[in-house]
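Q: no letters, just coordinates:
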């Protein structure tokens, strides 16, 4: 056999793998003289639970192991693909095209211990050598060793190959792996939710960037300007165009890999005039990311409600504690004279106030029962939600909000209206028209924190709420989306004015 195909994500290389490959390819071995083809899968993913290490660092460790062990190796990046019965065939084709080699069963032996993947290669006619599975007891797999890193178990260094130990330690990836794997918010593939249409989300944020910039630009301080949750970098593009900041460093942090890719694309296109524009795929919820007192302006737009929403309530990290920790981290990295600009949705000042909510039931269908939308395609979900009356949408929202966000809405009948908390009424009314991302939007809680809550959070972080801070109501939303189909009143029927829906909080070092 001329080639030994070794597919895997290869975030960590083990001593056992090195000994196995050395024995296979050594003179007299089963694959004597074979070149090892390292098919590095999920090569376009990094900073996620499933794929924490960037491809170029994985490749560096493989090349270093090859030199140390005397292996002749070829490394091929294979992009992540959805689970498919064609996974093995796709991997072989990718390697064949990249190397311009024939890699059929006559030339290649495969080394793999994942039973489902072994079956795929076997079906294609390849001879497959078990790796860890051939041992008794079974050797520890690379992912199991990587989980030791996440658990801060020092024994990983005895199991990992010297090449991986060197690369991971030299580039600070040990802590990075622990942060990614232990992250209480981010999903396996580097997003907040698997149900969000990031294309629609990116477009809406791009369209809103000019409006958001007009709201906050007077408060931005020159120096090191950081946009946390920068999405596609639209807001930093506006900063870049402002001559006041032509000598500033512009920093963007985004956790969702789909959006991070667009930020990097903009840099490659030359969309920024300022050469000092840097984007980082990181989660600011964990340990402090930037050095103390190093940032002059931190900007968060529509970020803090996601920290609240995507912190799983069943974890030790409560939603309120998660937001407070985030505020503490920002306070720590804010320079003297600096500012944190936080623009987001906001719950009413009296979230627990009981109100009667009257909803239009003539603007759509009123089915006898709600439906389970889990497993539906996005288009089908959107079509169903749009078909419902406002009253029927509330019933569906209540069901999905409890399941997806873990928030139960207590409701009682009050004549032809509903009796419930003001915050719960506003959570529905501010989200009822988001049919395109319904399952994602019902994962989020807009009214978890009120403006008085934010005053306390900033004070606890050592920040002073500065002039210009305010809670405000989006009157366009009220007039065009909410008031035409809904009304709130006291339990006795006295009509109430609509509460605030958003906030702008400016935090300065105390």
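A: The structure has been received and is ready for your questions. Remember, it's a predicted structure, so these values are computed and weren't measured experimentally.
Q: switch to C-alpha atoms for all contacts and neighbour counts from now on
A: Fine.
Q: just the strands in the stretch 151-300 of the chain please.
A: All strands of the stretch 151-300 of the chain, identified by DSSP state E, counting those that start in this stretch, fall at 224-228, 249-253, 277-280, 295-301.
Q: just put those strands in JSON lines and tack on mean neighbour count and distance to residue 379.
A: Compiled in JSON lines, those are given as follows (neighbours: other CA atoms under 10 Å; distance: least, CA to CA, whole Å):
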{"stretch": "strand 224-228", "mean neighbour count": "23", "distance to residue 379": "30"}
{"stretch": "strand 249-253", "mean neighbour count": "22", "distance to residue 379": "30"}
{"stretch": "strand 277-280", "mean neighbour count": "16", "distance to residue 379": "32"}
{"stretch": "strand 295-301", "mean neighbour count": "23", "distance to residue 379": "28"}
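Q: right, so of those strands, which gets closest to residue 59?
A: Closest to residue 59 of the strands of the stretch 151-300 of the chain, according to CA to CA: strand 277-280, at 20.5 Å.
Q: here comes the other one, which I'd like you to weigh against the first:
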């Protein structure tokens, strides 16, 4: 048995691949342009094509905009329409996403062996690999496999690659109008997109989304495992913070991450329709795993892998919208005030009269522009020389945790919003000890982030303290909401507070804030809950 292994994401197939495969199936491998021999002689053309669809468990990102089942249908159509002189078989295997690893080729071969019940054991003696990606070619060569380099060997007029066709589709209003689609998309995939019209629409949406990156997330520096773990450890407390404010019916969690909050809500609202929205491809997979495991108590739950700025719901169709730690991300990664105001207006539109918008997030102090003195302990860790801090590029967790609070401040001042503005401060003394003179808003930003050692780089891109509690309330009122407060029972309505656990475990004996005259100031608020209602009538 002689195999042709064709690994790749297989987002689309091309007319060049169609023509090239005809040659591969009818000629000795050595006759192919640019053929790279392996450790064993390969004299006869293959008789079976193994399509290895990589990153099969990923979708809804620019890197992988098409779900595996659609890709598999497309590959099957492509193979069945191949006009080959010789008879051949084909099989399709889904290969999980392994990230960037030097073991990619070996993992693919092992995966095919296990998925085929070990009826297909690929070796350099029985398998030719079709691949045009230099980095992947090298991995298979290291294992001794011969290579048919496809597009890579076409030096005079290089054909379009599948991802180039995908990018063209992503830039078009009508996917059929692009030159590459007209001339180089295989007929099998033209018919595929006609039969599944949502696929080219999804490609265009993902490529035209101003917030998402290549992997389908806000930021490439976030460790999603530690981020989710940290959020989920306190999700019950966060839910109890807002439970009494929810209205039953259709409930949306915007920026739902892996669905942990909706899982809590489903316990108390089993008859509600629950909707989760998140931009992250990683969280999309984790949410779906919760759903598979039955963690939503039998409630109806639907996940939208979308940008929060998209308009997803009809006017006056939602009873409760929850924004849990999401609005500061919209401010930070989009157009700041313009984006947040537009977002709040869209939430007002989608809520029914009497419906509620629940915001639980970080915030800034009321007198944010006031000049204050911030003392940071130099005795709770290491204090590298400024030159060492300036020259170090890595921000690994173990190193960050060894730094004193004072050293972390110096690092924070270098790293915080580097592309937007400088973080200016002065060093002086207060009561015989060194302090940093800066605004109260700057001090609050540092306090809010100094302990994020597991996601330092990601958090440095996010601004927490842009609006005070009163500014948030004013903005909601200007949008049309009524802000619900209860002076007799503050915990039952909108409120801002300093989290006692954070004060005790992260602030005390490590930092303090005082006026420039030396009077100690209270801690700035760390969190807020805003309960905004759309008026009746």
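A: Sure, I can see it. Bear in mind that the values here come from a model prediction, so they are computed numbers and not experimental data.
Q: tm score of chain vs chain?
A: Here the TM-score for the pair of chains, by TM-score structural alignment, normalised by the length of structure 1, is 0.87; 496 aligned residues with a CA RMSD of 2.9 Å.
Q: how about a markdown table for the strands of the stretch 151-300 of structure 1, with distance to residue 51 of structure 1 added?
A: Converted to a markdown table, those look like this (distance: least, CA to CA, whole Å):
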| stretch | distance to residue 51 of structure 1 |
| --- | --- |
| strand 224-228 | 22 |
| strand 249-253 | 18 |
| strand 277-280 | 16 |
| strand 295-301 | 26 |
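Q: which one in structure 2 is aligned with residue 37 of structure 1?
A: The alignment partner of residue 37 of structure 1 in structure 2, by TM-score structural alignment, is residue 50.
Q: should've said residue 358 of structure 1
A: Using TM-score structural alignment, residue 358 of structure 1 sits opposite residue 375 in structure 2.
Q: longest single helix anywhere in structure 1?
A: Counting by DSSP state H, the longest helix found in structure 1 is helix 198-216.
Q: contacts for that helix?
A: Residues outside helix 198-216 of structure 1 that contact it (CA atoms under 8 Å, 6 or more residues apart in numbering) are 231, 232, 234, 235, 238, 258, 259, 301, 341.
Q: which of these sits closest to residue 308 of structure 1?
A: Using CA to CA, residue 301 comes nearest to residue 308 of structure 1 of the contacts of helix 198-216 of structure 1, at 13.9 Å.
Q: what is the neighbour count of the match of residue 37 of structure 1?
A: Neighbour count of residue 50 of structure 2, defined by other CA atoms under 10 Å: 19.
Q: verify the contact between it and residue 92 for me.
A: Yes: with contacts counted by CA atoms under 8 Å, residue 50 of structure 2 reaches residue 92, the gap being 6.0 Å.
Q: that older thread, mean per-residue distance, the helix or strand the match of residue 37 of structure 1 falls within to structure 1?
A: Residue 50 of structure 2 is located in strand 48-53, with elements delineated by DSSP states H and E. On superposition with structure 1, the mean distance recorded for strand 48-53 of structure 2 (mean CA distance after the TM-score superposition for structure 1) is 1.5 Å.
Q: what is that strand packed up against?
A: Applying 3 or more CA pairs under 8 Å, 6 or more residues apart in numbering; DSSP states H and E, one finds that strand 48-53 of structure 2 contacts strand 3-8, helix 68-80, strand 89-94.
Q: pick the most deeply packed of these.
A: Each of these was scored by mean neighbour count; the highest is strand 3-8, a mean of 21, by mean count of other CA atoms under 10 Å.
Q: that strand vs structure 1, average offset?
A: With mean CA distance after the TM-score superposition for structure 1, strand 3-8 of structure 2 departs from structure 1 by a mean of 1.6 Å once superposed.
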